[in-house]
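Visitor: task: produce atomic coordinates for the following.
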Amino acid sequence: MTLLPGPPVGGHTLPLAHSLALHGDRTALVTAEGEVSYGELARRVADTARQLGPGRRLVLLPGANTVGALVVHLAALSAGHPVLLVPGDHPEAVAALTAAYDPDVVVHPGPGSGPESGAWRIEERRTGSAHDFHPDLALLLSTSGSTGSPKLVRLSYENLQANAESIADYLGIRDTDRAATTLPMHYCYGLSVVHSHLLRGAGLVVTELSVADACFWDLFRTARGTALAGVPYTFDLLDRVGFAEMELPHLRYVTQAGGRLAPERVSHYAELGKRRGWDLFVMYGQTEATARMAYLPPELATAHPGAIGVPVPGGSFALEAVDETVMEGEDVGELVYSGPNVMLGYAHTPDDLALGRTVDTLRTGDLARRTDEGLYEIVGRRSRFLKILGLRIDPQQVEALLEQRHGLSVLAAGDDDGLTLAVVGEPGWDERRIRRRVADEFGLPTRAIRVHLLPELPRLPTGKPDYQAVRALGRQDDTEVPPGGAGIDDLCALYARILDRTKVTPDSTFVGLGGDSLSYVEMSLHLEERLGHLPTSWHTTPISELRTPERKTRGRGRALETSVALRAVAIVCIVGSHARLFELRGGAHLLLAVAGFNFARFLLTPAGRRDRARNTGRSIVRIAVPCVVWTAFAMLIGTDYDLSNLLLLHNALFPQDTGPGIHLWFVEALVYILLATLALLALPAVDRAERRFPYGLPLALVLLGLLTRYELVGLPARSQITDAVTVFWLFALGWAAAKARTTPHRLLVTLAALATVPGFFPGEPRREAFVLIGFALLVWFPTLPSHHRVNQVAGLLAAASLSIYLTHWQIYPILDGVSEPLSLVSALLFGIAYAKGSDRLTRRLSALPRPAALHLGRSGSRRRRP
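Guide: As a prediction, this is how the structure comes out:
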């Protein structure tokens, strides 16, 4: 059976996914609802592959142990589409990676998981692709513990095929085997179980049930299950459910990976397997090696329970000496792996999808030795060694001490300031006793040891230890943050305070928490102060991934967000020009383009249409309320405003007015534009069009806006219609700039600006040049070199730019006759103060969660790929 009419353009395919039909009528999938043969699976994969199309596109797939997810995964790999496999049970990670990588296709779960359940929905965000792909790129996976992080592992078709063949070889997988999906599909270990069994024509027992669920075992027995896979935590669950006494007549082998299983536990399960007629395979691997690098032959598990074994078929190990790991009487080095399953490299941004191989070997970071029997043993983790008060501490040895000698379940982590222990409480053991035992054994002062008694150890969704959460526990008692550094718990508290959230975890991201553009500016200032720099793509990076550089000279090498810099410069130019301190106009029109730019990035998220509409409405309120309040106050003190100004209708009713009433034209124009956009995107057809053509739709709106820019189609002269109509094209141009993902896209919007801005301000070339230069910076340079003091000032001005604009008309004239520089400074300072007060007011009026809002003075930006 041919799955596709022909090979994809510009890429390869995965043989094991492309050759499903060769296994004929054998059972491929078993679910609680029934079975699916390989022939039927191949047909479904082929149908879905045709929906994805022949041209290569980036497919974002939320991983799930369901038939629907598996079909889409295999379809994409069989058709040559790179797959971004994300945790299906982690919406925040899905949103963060969607924002960071701008996938061409997003797949949404369908109802049910059985063979007759609804197919998953494929959302085409564009007809082609916004990306350049290397021909070998097949799969993108998050590294262990980096859920939602933009750092991904790039895997090739050769990686996936070679790893599946290697695993199938040493496990001796037969076409009669049936393995249960006990691990998440988005986790490399769980995915390797799927691939290796499909390669051999074996069956998969597809389920999302836990081994702690009685229904799982009913299904496993009914399906005649032969294989189980687990991480250390899985074996804890097996103990709880009485696995040792279960009747599982068809079970052939059990595999363990995803972390170290204590040697005595390995011995216990190896002996249990011998008694019950199945083999235990202890395995070792990393996502960067497409899952597996080593395995311990079952016959050696009892005699060598602490070993990871031998390299997988096709792979090899080397030990590279590292000075700090020399141990007396032992030949220890960093374990370095080579083999066809070593990743292509990492991806940090969408640009990296075009890269080929950037690594040939994998430095595991684990310290190992080779025994006389030729087996490899892990003796420590190079990156986990701590140096506390001059003492070199291995957290893994601390865990082993408390576990082996005292029967305590422990995770140990920390930094150079101290050691943190997460311990499952046991009778007779309190924090003081545990702290004293570790202090005596390792020579640490008790003040450097933090102990937290918990009902259970923190774990990742994969069941692996969550060391980031342990480190966060260690910082809960820290009351001071050292200059240029911050703990995870401190950062969680910072996010909770600025974003007004009650539930912030180390996996949270700024985007996932619904950060708005005011909080973007404020958060960026605080983060730079805490971390000593502003990490790239910090807004889509989980808090646990934010790092303080080991060496960073404060005040040097800083960068400033271009949109923040433009808002700060523009508002200063607006006030300075009005105060006659200097003459540099065009700031308000540049800010309209910046407003469109930020609208596209903060409001046009993957959220549903109703959420978008609600957030846009909230954005409008946050512009209008401060304006109405200030206008009412200005009318009370005798300013020449009237009711039309108070209702934000002056520019619409009296567009030809040149008196004080026209002062608020910019705010009114922005409100009108956002209202029009809200109405437009509320239409289902337009909403679908924007998601499918995120760059094409704003370009079409630019063309529509140019009808008024050039007074075409019989419209009145520009001076006779509201400014919102005549400047809309600038807003749409900024919108298009935010959606420009490639160099040709950016070049096109730049040329559009060069063609349309000149002549808009007759006789004012400096004004036009100011707008053009600012727009070009916005398009081509996401950040600008800066200094941390400049960043602080620019952040304050940018965050308060709306308030400064509103209030400066009444403030600068007070001191204008005394000193023009003083009048400028006073207007800026007063506007900043008003911004703080108005923000408190709008927060109190808000009954809904804070939106991903955009507007002048509340603007910030998601960092855009250059």
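Visitor: make it CA atoms for all contacts and neighbour counts henceforth
Guide: Will do.
Visitor: now do the buried residues in stretch 260-279.
Guide: Neighbour-count burial for stretch 260-279 flags 260-261, 263, 266-267, 269-273, 276, 278-279 (criterion: 16 or more other Cα atoms under 10 Å).
Visitor: next SSE downstream of whichever strand in the chain runs longest?
Guide: Looking across the chain with DSSP state E, the single longest strand is strand 361-370. In the C-terminal direction, the helix or strand that comes right after strand 361-370 (DSSP states H and E) is strand 376-381.
Visitor: next structured bit after that following strand?
Guide: Under the assignment DSSP H and E, the closest C-terminal helix or strand after strand 376-381 is strand 386-388.
Visitor: which other helices and strands contact that next one?
Guide: Contact partners of strand 386-388 among helices and strands, from 3 or more Cα pairs under 8 Å, 6 or more residues apart in numbering; DSSP states H and E: strand 391-393, strand 410-415.
Visitor: so who does the residue lying closest to T181 once chain neighbours are set aside touch?
Guide: Of all residues beyond its chain neighbours, the one nearest T181 is V206 (5.5 Å), with distances taken as Cα to Cα, 6 or more residues apart in numbering. The contact partners of V206, taken as Cα atoms under 8 Å, 6 or more residues apart in numbering, are L29, V30, T31, N65, T66, V67, A180, T181.
Visitor: among those residues, which are in strands?
Guide: Restricting those to those inside strands, with DSSP E as the criterion, leaves L29, V30, T31, A180.
Visitor: got the contacts of V206 as TSV, with distance to L389 columns?
Guide: As requested, these are exported to TSV (distance: Cα to Cα, whole Å):
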residue	distance to L389
L29	56
V30	56
T31	56
N65	47
T66	50
V67	53
A180	48
T181	46
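Visitor: I'd like the structure of this one too, to check against the first:
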Amino acid sequence: MTTLRGESATGIRPLDRSPLGDLARFGDAPALVADGLVLSHADLAARVHDRAGLLGRTRRLVLLECRNDIETVVTYLAALAGHHPVLLTGPACRRDDLVATYRPGVVATGNQLEELSEPAHDLHPDLAVLLSTSGSTGSPKLVRLSRDNLRSNATSIADYLRLTSDDRAATTLPLQYCYGLSVLNSHLLVGASVLLTQRSVVEEEFWAEFGDAGATSLAGVPHHFDLLDSSGFSDRDLPHLRTVTQAGGRLPAPTARRYAELGRERGFDLMMMYGQTEATARIAYLPPHLAAERPECIGIPIPGGSLRIDGDLGDGVGELVYDGDNVMLGYAERAADLALGRTVHELRTGDLARQHEDGLFEVVGRRSRFVKLFGLRVDLDRLEQLAADAGLELLALGTDDRLHLGVTSHRDAAWAREAAGRLGLPPHVVETHMLVFLPRTASGKPDRASLQRHVAAAPAVAPAAGDPVGEVSAARVRDLCAHLLGRPDAGETDSFVTLGGDSLSYVEVSLRLGQLLGNLPRDWATLSMQELAATTAAPRRRRWLRAVETPLVLRAAAIVLVIGTHANLLTVMGGAHVLLALVGYNLARFQLASPDQAGRRRSLLRAARNVAVPSALWIAGVGAVTGTYDVSTALLLNNLVGSDTWDLRWQFWFLEVVVWSLVGTAALVSVPALDRFERARPYAAALFLLASTAALRWGLVGLEAGPTERYALPVVLWCLALGWLAARARTTGARVVTSVAAVVTCYGFFGDPVREALVAAGVTVLVWLPRLHLPAVAVPALSAVAASSLFTYLTHWQVYPHLEVDHPLLATLASFAVGLLCWRAYGSVTAQFTRACRIDVRRQRVPVRRAQRTPTASRSA
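Guide: So this is what the prediction gives:
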């Protein structure tokens, strides 16, 4: 792979070969605004001219990885100006598949141009742009668009939106998505300008840029309107806003009416539009004065286009067919298709629609989105639309014998089952899939392909009990993790850590992965699905045994010792301190596995929140009912304001230590120097931390800690540091040092050799035996005990005292039963509020400034 080194032409010539016309004709009028820089049309034309010189005069296919920045726009326009067909992709595309299929001559990322091969394609003279049909680039099937397609569609859009050179749009959509690209094309065509930003509408910095730039229009798909609601859009002062456009799917009627009314109050129009990539972008629009009254309709054809209904399925419903100059040339599925001319003359949209007496068209479903179950014809789009109108989130898929519904909350699932029942479907054919969030493509549309994969994988993500482990593909590992973590968008390059896994979710995932792969490597949580698949172990002869990660076994065993000892069933102390070492072990494995400093901090604070929230809710609730605990206990502040003698407030010492240790670690990794040191020397850093916390303990209490001191935060931090050290011990020498450190730091702490030996032994086993082999029949119970350990510890104080004197076994079992029930209940409640919109705000507000005009000779491409 070599970098292109073409020669820039001297002088500026009109870009008369561009379908958008000569950009330079608009002179100093603003064209692009990005990162505080304003680039005029004349400056943009000059940059495009130079970039076109680098691409050369021989036509070649250019694959452009798009970002919403100036360099991407320059390269895109340069390809058009030079008559080079350009295949637009996103940063997350499967580029290797596209390169293998279409063999582009140039791969471009911004202003970086890399030559892959000599021009060898037979490219049709009309071919200008290649786009994925879904707005993402996971499929090699592409839409072939001509120069006339681009020009006619941009002209129509500028016409019905009444665009002028005073307009400025903000890029809320990716440029490789036809909707986002049409915003750019239509504005540049008339001499208007575009604010280029990578930010989301939920970020305050986006609105700062929007206001500073004086943006007049905002574009979004239905998903964006949910984000606008969450960002407080209705309360924002946006005096320049003139138009809010919407496409990419039907906007729920209540949302459309609300935004139409808001627009009337604030002085902007809501323009709802309908289109497909196969029509370059737009097919129809609903005049803004009808947005509140007729939101169910797609409206009327765009200027220069026509619509008709083909066939009659009853009630005036048939397939919607569009004709216009913006209809694509046809599809491409292989490199040879790039030589084809027009193979499509009218667009059969695949949508079912009707035309009302007033001329408005309404889409009522998809030809391919119907399933037949028990003789009943089920319209999946209609089911999704009913859910959206009810303010719910749902994706529907159908197979030969099942209706599959992807939902994000139990409320949505209950509504979906009830709606399916009203359709006449028996309950057993309706299957709901609880997801962290509904998957979406890069353009914000529902990603049904991901959900389809998720549904298909669910019944077979792991082998049946006793089945030998054979060759396992990366796709199968991905499907398993996607299913268990509720992440249908998981890719084969993702890992447990990058998918948001933590110490609470690793229990089931590690067990199921171990069942699928045989033995899990020590660092499995940070390995990609591809790397995990490559570790598949050979079939084991002893099928009645299962390999289980040692941390999971120790977690279950430690909580059993804690609860059993408290309930007078056992007298084996030290389990809580083993659990604390496990917290440090998992902290190093999961929370510190993020590749960047901000990710580490977020992961640590999220883990602290996952412990603090249920703890505070339970303690406050019990305190309110019984008066047992005060506010400081609920806020986990007993170490700061509590008594020096044991009382009921000390019951939650373990949870206090966990939460504040996680918060403190987040503060440490926020210091760049400390974060760099830990990454560069992970074992040395862990050893230094253990030495520091052990010195703190010895300095505060000496060799042996007192009755409450052994539970105080600064005194027990060494336990967490010891677990951290165990996770970083990768070599034999490091394991020996860690084992010795476990014995040394435990010695004398409790004044009870058995208790000290238990903690030291637990850490030593953790260091030397990454997994244990247990009877397969015991693994499900072990998993449940380990997974619910937090809630068992939290709630058992209110359970066992009623039974410990006469029935210690029953007291222990009841404590675990209540903990398990509370764990399940809390999971059900929190699932209703879980959404995956985690926005990372990295950049600061930058004031807008104008670029200085420079002589042509000084510009570089």
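Visitor: tell me which two of the contacts of V206 of the first structure sit farthest apart.
Guide: By the measure Cα to Cα, V67 and A180 form the most distant pair in those, at 13.0 Å.
Visitor: neighbour-wise, which of the two wins?
Guide: A180 (29 against 25; other Cα atoms under 10 Å).
Visitor: for L241 of the second structure, see how far away the aligned partner of the more buried one in the second structure is.
Guide: Taking TM-score structural alignment as the alignment basis, one finds that A180 of the first structure is matched in the second structure by A170. Counting by Cα to Cα, to the nearest Å, the separation of A170 of the second structure from L241 of the second structure is 11 Å.
Visitor: list the buried residues in stretch 133-152 of the first structure.
Guide: If you call a residue buried by 16+ other Cα under 10 Å, then stretch 133-152 of the first structure has these buried ones: 133-152.
Visitor: cool, and stretch 441-457 of the second structure?
Guide: Residues of stretch 441-457 of the second structure classed as buried by neighbour count (16+ other Cα under 10 Å): 441-455, 457.
Visitor: for whichever residue in the second structure pairs up with L444 of the first structure, helix, strand, or coil?
Guide: In the second structure, the residue paired with L444 of the first structure according to TM-score structural alignment is L425. Using DSSP: H, G, I helix; E, B strand; the rest coil, the structure places L425 of the second structure in coil.
Visitor: corresponding residue for A787 of the second structure in the first structure?
Guide: In the first structure, no residue is equivalent to A787 of the second structure according to TM-score structural alignment.
Visitor: actually E209 of the second structure, not the one I wrote
Guide: Under the alignment (TM-score structural alignment), E209 of the second structure pairs with L219 in the first structure.
Visitor: which element is its match on?
Guide: Element membership of L219 of the first structure, judged by DSSP H and E, is helix 214-222.
Visitor: next: N153 of the second structure.
Guide: In this structure, N153 of the second structure sits in helix 147-160 according to DSSP H and E.
Visitor: quick one on the thing from earlier: okay, the helices and strands packed on strand 386-388 of the first structure, which one's buried deepest?
Guide: Among those, the stretch with the highest mean neighbour count (mean count of other Cα atoms under 10 Å) is strand 410-415, at a mean of 23.
Visitor: and the contacts of that one?
Guide: 384, 386-388, 395-396, 398-399, 402-403, 419-424, 457, 465, 467, 470-471, 474.
Visitor: can you check which part of the second structure it sits on?
Guide: On the basis of TM-score structural alignment, strand 410-415 of the first structure is assigned to residues 394-399 in the second structure.
Visitor: so which helix or strand takes in E123 of the first structure?
Guide: E123 of the first structure is part of strand 121-124, with elements assigned from DSSP H and E.
Visitor: and that strand, how far from the chain's centre?
Guide: The gap between the average C-alpha position of strand 121-124 of the first structure and the chain average comes to 20 Å, counting by Cα atoms, centre = their mean, to the nearest Å.
Visitor: give me the angle between the helix or strand just after that strand and helix 157-171.
Guide: Using DSSP H and E, the helix or strand that follows strand 121-124 of the first structure in sequence is strand 137-142. Following axes from the mean of the first three to the mean of the last three Cα atoms, to 10 degrees, one obtains 70 degrees for the angle between strand 137-142 of the first structure and helix 157-171.
Visitor: name the helices or strands packed onto strand 137-142 of the first structure?
Guide: Based on contacts counted as 3+ Cα pairs under 8 Å, 6+ apart, the elements that strand 137-142 of the first structure packs against are strand 83-87, strand 152-156, helix 157-171.
Visitor: who touches it?
Guide: Applying Cα under 8 Å, 6+ apart, the contact partners of strand 137-142 of the first structure are 11, 13-14, 77, 80-86, 148-149, 151-157, 186-188, 287, 353, 356.
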